[in-house]
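**Q** Pasting a predicted model and its sequence here:
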Amino acid sequence: MNMMTMPFTFKQLHTAYAAGLSPMTVIEEVYRRIEEADDPGIFIHLAPKEAMMAAAAALGPYDQARPLYGIPFAVKDNIDVAGMPTTCACPAFEYAATADAFVVAKLKAAGALPIGKTNLDQFATGLVGVRSPYPIPKNAIDPSIVPGGSSSGSAVAVARGIVPFALGTDTAGSGRVPAALNNIVGLKPTLGTLSATGMVPACRTLDTISIFALTVPDAFAVYMAAAGHDEADAYSRDLAAPFLEVPGAGFSIGVPDIASRRFFGDVVQQASFEAVIAVLAGMGHRIVPLDFTPLYRIAELLYEGAWVAERYAAIEQMIRTMPDSLFPVTRGIIGRAESLTASDAFRDIYRLADLKRKVAPLIATADLLCVPTIPCFFSVTDLTQDPVGPNSKLGTYTNFVNLLDLCGIAVPVATRDDGRPGSVTLLAAAGLDGRIAGIAASLQVEASPPLGATGWELEPIATLPPAAGPAEIPIALVGAHMRGLPLNGEITRLGGRFLAQRQTAPEYRLHALAGGPPQRPGLVRLNEGGQAIALEVWALPLDQFGTFMTTVPSPLSIGTVKLDDGSAVKGFLCEPAGLPGAEDITDLGGWRAFLAAASR
């Protein structure tokens, strides 16, 4: 294999590792690509190559149980990595991190290798990527336009194919705007699902770590590995583990109506967004035009009283004692808090609560939202002439998201007619990360843009199966309820419909339970020693799901079943109490194979 041209995607790397590729060879290639990029603005700190070679060697043989085995990644320099400095792009703020951030530790445990710390808009304040005392990262697609911020270096590192993924942070859009400007995926998860322990805050109540990758499945694989409740983080939320959902059709998707769309004269961007709307409609979704004006009012709050004061609180000691150490534009923005009072902050908090109440019915009219990630583009020269105005415009469709506790994912779409990258962001209520990521994955396949600035093409993906609609729930069947078997009528009488033949992830064992007729299977998930088990995915009307649940006898139950592509659906599982006397039939690969073997 030619490492110099090898796409750095998870699928490519894991396939190569399974065939014998060494992680040390990949690290060698990472450092070659850094040198080839010849952009001193990407990284503020780079781990010594020798140290990374040792870390790669320490991984040992390829381990499929570690989902990020041998995957190199970059970390925005406001997130701690043990043994590396943290600067927040402010040399006077620098300190040596003695421990990994919670998320970094989880990623390393999953097999990932952090190679360095990336540049950013100082103290994560900005969406442009040029507010840094260090060299400015060059936009990977067009060096004349801004790289986007604040997570500029992380986005550029991924877009140039140096690393398969990178961590950013997102308060106002810093995990989405740079993704759009560099033609990559930017995942901004539900607030609190990624711990902020070990991350220098900007606005602690709104901050989240974000993820950049070339493809949606890669970004979501990182999210699944990094998510988890953290008792040390007061804002961490103990939510269900995220899974990439099988993408559905027939969702209602809210978009800005024509009167409330803002492109600031960029007719090419407007045409790009309209083309995406047509693609989504062609995929079977229902487009719902909405007046976004109230959302823009919420967005305007982010750089006013309460939340400017929150940024000030994060670096109060430094701005009071060493104001000249801050980048001038950054100091000017955060310093405005010195004229604010506690009364100002509470008035803004009350105003936000009022606006939230008013926009709730608007957002509830659709299953999810789709917006342009950015309304237009700005050049580096534009920012020298006006360092604030372009930043505000870039946040048009991002600034309201965290204030409303929405999850979001920026996804590349077809390249614009002028050669610049196209991008939209899908948004939904907290906890629906898997839903919007599933739809985003389908959209990326449909649009098939090039991957970042690499020229690599999106890897062929098997035709996506029919999927459950918004009024249905997908359910995995492993035994007598499958097509042609004795209990299938229980599903069809409730309006169930077949979607696809699938397999579980290779983490399950299948048993033929004692008793019957009819004979029943028992599916059990294990930490190790499991295999992939054949099953069928059906769609069941939501209003019939409760009725169906009443027909499930002990020791069977309905739980979450992980599929072979990492997505998850509800499905049949077995309580351990039902296994005594059961026959382990895992090696047959599925219930139909067991029935066929038993009939011979």
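**A** Cool, got the structure. Residues are numbered from 1 along each chain as shown.

**Q** drop to CA atoms for contacts and neighbour counts, all remaining ones
**A** Will do.

**Q** Under a three-state scheme, what state does the residue nearest in space to the middle of the chain occupy?
**A** Centroid check for the chain by Cα atoms, centre = their mean gives residue 187 as the closest residue, at 3.1 Å. Of the three states, residue 187 takes strand under DSSP: H, G, I helix; E, B strand; the rest coil.

**Q** The stretch 351-500 of the chain: strands as residue ranges?
**A** 368-372, 406-413, 422-429, 472-477, 497-503 (DSSP state E, counting those that start in this stretch).

**Q** would you turn these into a markdown table with mean neighbour count and distance to residue 177?
**A** Output for the strands of the stretch 351-500 of the chain, formatted as a markdown table (neighbours: other Cα atoms under 10 Å; distance: least, Cα to Cα, whole Å):
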| stretch | mean neighbour count | distance to residue 177 |
| --- | --- | --- |
| strand 368-372 | 25 | 10 |
| strand 406-413 | 29 | 8 |
| strand 422-429 | 26 | 9 |
| strand 472-477 | 24 | 33 |
| strand 497-503 | 17 | 36 |
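
**Q** Figure out which of the ones you listed is closest to residue 89.
**A** strand 406-413 (24.7 Å; Cα to Cα).

**Q** got the angle between that closest one and strand 368-372?
**A** 50 degrees (axes from the mean of the first three to the mean of the last three Cα atoms, to 10 degrees).

**Q** Give me the helices and strands touching strand 406-413, please.
**A** Strand 406-413 sits against helix 177-182, strand 185-188, strand 422-429, helix 433-447, with contacts defined as 3 or more Cα pairs under 8 Å, 6 or more residues apart in numbering; DSSP states H and E.

**Q** Minimum distance to residue 258: which of the ones you listed has it?
**A** strand 422-429 (16.2 Å).

**Q** could you say what helices and strands the closest one packs with?
**A** helix 177-182, helix 267-282, strand 368-372, strand 406-413, helix 433-447.

**Q** could you redo the last one with a cut-off of 7 Å?
**A** Contact partners of strand 422-429 among helices and strands, from 3 or more Cα pairs under 7 Å, 6 or more residues apart in numbering; DSSP states H and E: strand 368-372, strand 406-413, helix 433-447.

**Q** The helices and strands packed on strand 406-413 into TSV, with extra columns for distance to residue 266?
**A** Converted to TSV, the helices and strands packed on strand 406-413 look like this (distance: least, Cα to Cα, whole Å):
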stretch	distance to residue 266
helix 177-182	15
strand 185-188	22
strand 422-429	13
helix 433-447	21
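
**Q** Okay, one more to line up with it:
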Amino acid sequence: MLPTILDLTSLKEAYGAGLSPLDLVEEIITRCKASDDPAIFITPTSPEALRAAATELLATAPEPNSLPLWGIPFAVKDNIDVAGLPTTAACPAFAYHPEEDAAVIARLRAAGAIVIGKTNLDQFATGLNGTRSPHGAPRSVFDRAYVSGGSSSGSAVAVAAGLASFSLGTDTAGSGRVPAAFNNLVGIKPTPGLVPNVGVVPACRSVDVITVFAATVGDGIAVRRIMDGYDARDPFSRDAAQASLPSVRPRVGVLDGAEREFYGNSQVEALYNAAIDRARSLGAEIVPFDYTPFRQAAELLYSGPWVAERLAAVKDFLASNAGDFDPTVRTIIEGAKGYDAVAAFEGKYRLEALRQKTKAEWEKVDFLMLPTSPTTYTVEEMQADPIVRNSHFGRYTNFANLLDCAAIAIPAGFDGDGHLPAGVMLVGPAFTDDALAPFADAMHRAANSGMGKDRKAALPDRSRVTPEAADVVPIVVVGAHLTGMPLNHELIGKGGYRIKAGRTDGSYRLFALPGTVPPKPGLVRDPNFAGNGIEVEVWALPPAAFAHFVQNIPAPLGIGKILLEDGSHVSGFLCEAHATAGARDITGFGGWRNFIRAANASA
């Protein structure tokens, strides 16, 4: 039985256990037929073509999981070319039939992924709401009255509804992030130029990026890395090394009071505040910053000459087929006629002046954490005021590509009624795409909001993203240093953060050591014992902090290699066996936290 959300870890485990790609495509066919949202796809891959793709995969790579994305189903925004399917950009009169895959599609198919169809979008990728399409408006998976977000509307809904493991969108102003927030997903927005745009219908060619919607940060990063790579056919493609960020105690920039704007949505503001608290609990230093120059840069994208790029992309088609445009999209694109070459240069000068002003803010922080969208609207509300309300969605997203940033959008939980989700995004300087991922993953896990429409789903440990081993030293804690316990502050104070919770191998016993202040347990391995393991946490410390921390551990405790239930060996707290003579064996409680809870209840 496949889970509701088809994350990469779950699918790969299912394939390892005997599931066939042919079984998978039959499940996809069944789920698509049962979907209550007919506006997700413009052109679905036919059942026959899906079966043929699965059959071809089995013929060329018969071993399960022998390719990075072996048998993984994905959906594609219909402004990205897929050979064998039309590209329409949500304008039927514009449709053409590409003979070749876009560069990213070729790379993903070579990795074993299977295209399940072309998804709906705001026409010509112009909008952040998902209602500007002749094929209808995809809806939020949590309430059909509400917009899905756009312009990558169908792509986000396909993943959130459990029809695809991941999907591709594009992002000029926020189209790879806003739909993620509205559908409880992760949105990976690469640094401009990192992923080639060959085979993409442009919106604003100089700042467009291809994005990934996924269930987890780990899934999204894995897919993005397959798409990465310089391509000389794209004049904006770049070949650059990934930049680093501090892996412990990062300085996270958050909105100050003057620049906070949620358009009356106190629920989203409360979720943003809760995300700030989570970031702090994960060891971040919270730093208010001035968003003003970023906001002013964001305004240039629609209120400046960059709108002329949208006209450049479709000027010949607009000249002959103006009546085939969505009325709002046509109004926006035709607005470009009010800008001349002088305005274009003046806009460029203004952007560079604002970029200089943002440098002072970047010196204060390592990366920013912003609301992905400050509010949401119903489809009816959006259609009543389509340009102004759409602009609300882009208040915190529009600047990112103009200022050459990487970004990852993550779920931030649900409103007070548990009705609608909201999101936050981490935004970093160019080519911090990988460096943002560990903290983004930790934030997503701490939000405990599930994946897509399955808000109760547990994020798989195997999709976890952690910093490079050279940056931190992992340490297993078992007692007073656990989260919420009396000595946990010693880890946080040294720049530590929790990587994950877990259990030891079943050969460990736990003892309550007498006379310790605060009370501490002793973990001892007994190779002849067969138990269920002891609950532990794996934390990370900077190397220097780890050395100082270990030096101050009191006897009879010390550091040794602990065997975890997943078969890994990690340095952690162990106890000298002689110290357990006469100590109470508390192994049956399964962990120190359970023992303390029981002791407090009986006191």
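**A** Great, that's in hand. The structure presented is a predicted model; accordingly, all values stated were derived computationally and were not measured.

**Q** Overlay the chains and give the TM-score.
**A** Superposed pair, TM-score by TM-score structural alignment, normalised by the length of structure 1: 0.77. Supporting alignment: 485 aligned residues with a Cα RMSD of 2.8 Å.

**Q** thinking again about what came up before, any chance of the helices and strands packed on strand 422-429 of structure 1 in TSV, with distance to residue 362 of structure 1 too?
**A** Below are those laid out as TSV (distance: least, Cα to Cα, whole Å):
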stretch	distance to residue 362 of structure 1
strand 368-372	11
strand 406-413	14
helix 433-447	18
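
**Q** Which one of the ones you listed lies nearest to residue 340 of structure 1?
**A** Across these, closest to residue 340 of structure 1 is strand 406-413 (Cα to Cα), at 27.8 Å.

**Q** what distance separates the closest one from the centre of its chain?
**A** 8 Å (Cα atoms, centre = their mean, to the nearest Å).

**Q** what's the mean deviation for that strand versus structure 2?
**A** Relative to the matching residues in structure 2, strand 406-413 of structure 1 has an average distance of 0.7 Å after the fit, by mean Cα distance after the TM-score superposition for structure 1.

**Q** Which residues does that strand contact?
**A** 176, 179-180, 183-190, 373, 422-430, 433, 437, 440, 444, 447-449 (Cα atoms under 7 Å, 6 or more residues apart in numbering).

**Q** Give me the angle between that strand and strand 422-429.
**A** Using the same axes, to 10 degrees: strand 406-413 of structure 1 against strand 422-429 is 160 degrees.

**Q** quick one: which helix or strand includes residue 503 of structure 2?
**A** strand 497-503 (DSSP states H and E).

**Q** Mind giving me the packing neighbours of that strand?
**A** Counting by 3+ Cα pairs under 7 Å, 6+ apart, strand 497-503 of structure 2 packs on strand 535-541.

**Q** and the direction of the helix or strand just after the strand it packs on versus that of strand 535-541, what angle?
**A** Proceeding N to C from strand 535-541 of structure 2, the next assigned helix or strand is helix 543-551, under DSSP H and E. Between helix 543-551 of structure 2 and strand 535-541, the angle comes out at 130 degrees (the same axes, to 10 degrees).

**Q** Just give me the match in structure 1 for residue 102 of structure 2.
**A** Alignment note (TM-score structural alignment): residue 102 of structure 2 maps to residue 101 of structure 1.

**Q** show me what contacts that match?
**A** 79-81, 197-199.

**Q** ok, of those, which one's closest to residue 229 of structure 1?
**A** Nearest member of these to residue 229 of structure 1, counting by Cα to Cα, is residue 197, at 10.9 Å.

**Q** Need the three-state assignment for the closest one.
**A** coil.

**Q** Against residue 547 of structure 1, how distant is it?
**A** 43 Å (Cα to Cα, to the nearest Å).

**Q** Comparing those two, which shows the higher neighbour count?
**A** Neighbours were counted for residue 197 of structure 1 and for residue 547 using other Cα atoms under 10 Å; residue 197 has more, 21 against 11.

**Q** mind listing what the more buried one touches?
**A** Here residue 197 of structure 1 is in contact with 101-102, 232-233 (Cα under 7 Å, 6+ apart).

**Q** OK, contacts around the closest residue to residue 500 of structure 2 other than its chain neighbours?
**A** Nearest residue to residue 500 of structure 2 in three dimensions, chain neighbours excluded: residue 538, at 5.4 Å (Cα to Cα, 6 or more residues apart in numbering). Listed by Cα under 7 Å, 6+ apart, the contact set of residue 538 of structure 2 reads 474-477, 498-501.

**Q** Find the nearest non-adjacent residue to the aligned residue in structure 1 for residue 145 of structure 2, please.
**A** Matched by TM-score structural alignment, residue 145 of structure 2 corresponds to residue 144 in structure 1. Once flanking residues are discounted, residue 144 of structure 1 sits nearest to residue 379: 5.6 Å by Cα to Cα, 6+ apart.

**Q** burial count for the alignment partner in structure 2 of that neighbour?
**A** Aligning on TM-score structural alignment places residue 379 of structure 1 opposite residue 378 in structure 2. When neighbours are counted by other Cα under 10 Å, residue 378 of structure 2 registers 17.

**Q** Need the three-state assignment for residue 220 of structure 2.
**A** With three-state DSSP as the criterion, residue 220 of structure 2 reads helix.

**Q** Please report how far the aligned partner of residue 234 of structure 2 in structure 1 lies from residue 195 of structure 1.
**A** Structural correspondence for residue 234 of structure 2 with respect to structure 1 (TM-score structural alignment): residue 233. Note on residue 233 of structure 1: its distance to residue 195 of structure 1, by Cα to Cα, is 6 Å.

**Q** And these two? Which one has more around it.
**A** In terms of neighbours (other Cα under 10 Å), residue 195 is the more surrounded of residue 233 of structure 1 and residue 195; the figures are 27 against 15.

**Q** distance of that one from residue 226 of structure 1?
**A** 9 Å.

**Q** now do residue 254 of structure 1
**A** 30 Å.

**Q** swap in residue 196 of structure 1?
**A** Residue 196 of structure 1 is 11 Å from residue 226 of structure 1, by Cα to Cα.

**Q** ok, back up a step: correct me, but the match of residue 234 of structure 2 touches residue 193?
**A** No - between residue 233 of structure 1 and residue 193 there is no contact under Cα atoms under 7 Å: 10.6 Å.

**Q** related to what we said a few turns ago, from the contacts of residue 197 of structure 1, which ones fall inside helices?
**A** The helices, defined by DSSP state H, take in residue 102 from the contacts of residue 197 of structure 1.

**Q** Residue 574 of structure 1: which of the contacts of residue 197 of structure 1 is nearest?
**A** residue 102 (33.3 Å).
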